[in-house]
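Undergrad: how would this look folded up:
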Amino acid sequence: MSAEQVPERKPTSIQPIPMHSRIQKRWVLAKRRNGVQQQLHNEAIESQYHSILAKAKQLLKSQGVYLERDYKNDNTENAFLLHAFISDSFYFTLECSMSFVYLVEYAFSNCLHEDDLRKQLSTYTLSQHAKEVDLQPTFKTFYQTVITVQDKRYLHSL
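TA: Below you'll find the model as predicted:
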């Protein structure tokens, strides 16, 4: 493909990691290095994550703009992250750790459905691999920064 045929990229404030600096996605390495037991465990965590995500989106209907981004096959920003969902009241991410184990991070901020979502998080095997985090400097500032800097194609309305 010649330089003239390459479509022009819309500028964003987040620049992709240069190709020569990218490392392979951790989940790909986990599939190669982990035994069958750990692979099945990771798949169960991912399945449970997406189940809770679907429930969260249903509960959070009509609560504004949110970011949802599938990083699983996207190595432009982060080799560890598989998926991210960030609304103004609920933060929910799935990543593959340095030790090739899937982990979930979550946070709440004045979430009307926090009790329901906590119940969902506690009823799964996922609870052993889920960690509540404090977003810095505050949840509201973190959310507003994400909405401002992320490419608009990843922003949606509930």
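Undergrad: Please make it C-alpha for all contacts and neighbour counts, starting now.
TA: Noted.
Undergrad: Who are the packing partners of the longest helix seen in the chain?
TA: In the chain, with assignment by DSSP state H, the single longest helix is helix 36-59. Counting contacts by 3 or more Cα pairs under 8 Å, 6 or more residues apart in numbering; DSSP states H and E, helix 36-59 is packed against strand 90-96, strand 102-108, helix 114-122.
Undergrad: Alongside the first, I'd like the structure of this one:
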Amino acid sequence: MDKYAERLTGFMRAVGCMNDAANRVSDYFVVKLEKSDSMLTSLAMYHSSITNKFPAAYWHPQLKECSQKIVMETVKIWFFEHEDMQLLPSSLKQNILANFIDDLNEMTGNALFYSLITSPPVWYGSLHEEFVIESQYGRYLIHFSCH
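TA: I've put the predicted structure just below:
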């Protein structure tokens, strides 16, 4: 695993644990995608690694370019979704987001951001949201889900 993706995943999982409630579990992670000739091919390799029962095309991936600001707005929603997390002091929430964006920028440098829309053919969480980042250091998938 990529050391930057591993560090960011650890950070995200710690925040995800704080969002866990009795009736659901949060799952947040970052994966460095395999190198390939296109982003969709990299995503196909990732989706194939989840299950070999269905071709990667069954995920019906669609990429929509977005900004880092949109990604961070989504991160904020997922990080502070549980009411206990919403009660944190605003300075602490800002510090959590600042640390996340610093690590994200270190991992990706100058990057392009895409919202990833899929229709998974297998159980993938009751609600999920994903982004793909393309940078000079590689392609990364950021995943948020709950189940």
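Undergrad: what's the TM-score here?
TA: In this superposition the chains share a TM-score of 0.35, using TM-score structural alignment, normalised by the length of the second structure; 75 aligned residues with a Cα RMSD of 4.4 Å.
Undergrad: Now do the buried residues in the helix or strand that the longest helix of the first structure is followed by.
TA: Heading C-terminal from helix 36-59 of the first structure, the first helix or strand you meet, by DSSP states H and E, is strand 65-70. Residues of strand 65-70 of the first structure classed as buried: 66-69 (neighbour count, 16 or more other Cα atoms under 10 Å).
Undergrad: Give me the secondary structure label for Asp84 of the second structure.
TA: Going by DSSP: H, G, I helix; E, B strand; the rest coil, the secondary structure assigned to Asp84 of the second structure is helix.
Undergrad: Ignoring the adjacent residues along the chain, who's closest to it?
TA: Asn19 (7.8 Å; Cα to Cα, 6 or more residues apart in numbering).
Undergrad: How much space separates the one you found from Gly138 of the second structure?
TA: Noted for Asn19 of the second structure: a distance of 29 Å to Gly138 of the second structure, by Cα to Cα, to the nearest Å.
Undergrad: Quick one: neighbours of Thr108 of the second structure, just the number.
TA: Residues contacting Thr108 of the second structure under the criterion other Cα atoms under 10 Å number 19.
Undergrad: Next: Gln68 of the second structure.
TA: Residue neighbour count, defined by other Cα under 10 Å, stands at 17 for Gln68 of the second structure.
Undergrad: Verify the contact between it and Asn105 for me.
TA: No. Counting by Cα atoms under 8 Å, Asn105 is not a contact partner of Gln68 of the second structure; they are 9.9 Å apart.
Undergrad: quick one: the residue nearest to Asp84 of the second structure and Met85 touch, right?
TA: Yes. If you go by Cα under 8 Å, Asn19 of the second structure and Met85 touch, sitting 6.9 Å apart.
Undergrad: So between those two, which is more surrounded?
TA: Comparing Asn19 of the second structure with Met85 by other Cα under 10 Å, the one with more neighbours is Asn19, at 22 against 14.
Undergrad: Name the single longest helix found in the second structure.
TA: Of all segments of type helix in the second structure, defined using DSSP H, the longest is helix 90-108.
Undergrad: Show me what whichever helix or strand comes after it is packed against.
TA: The helix or strand immediately downstream of helix 90-108 of the second structure is strand 111-117, counting by DSSP H and E. Contact analysis of strand 111-117 of the second structure by 3+ Cα pairs under 8 Å, 6+ apart lists strand 62-66, strand 127-135 as its packing neighbours.
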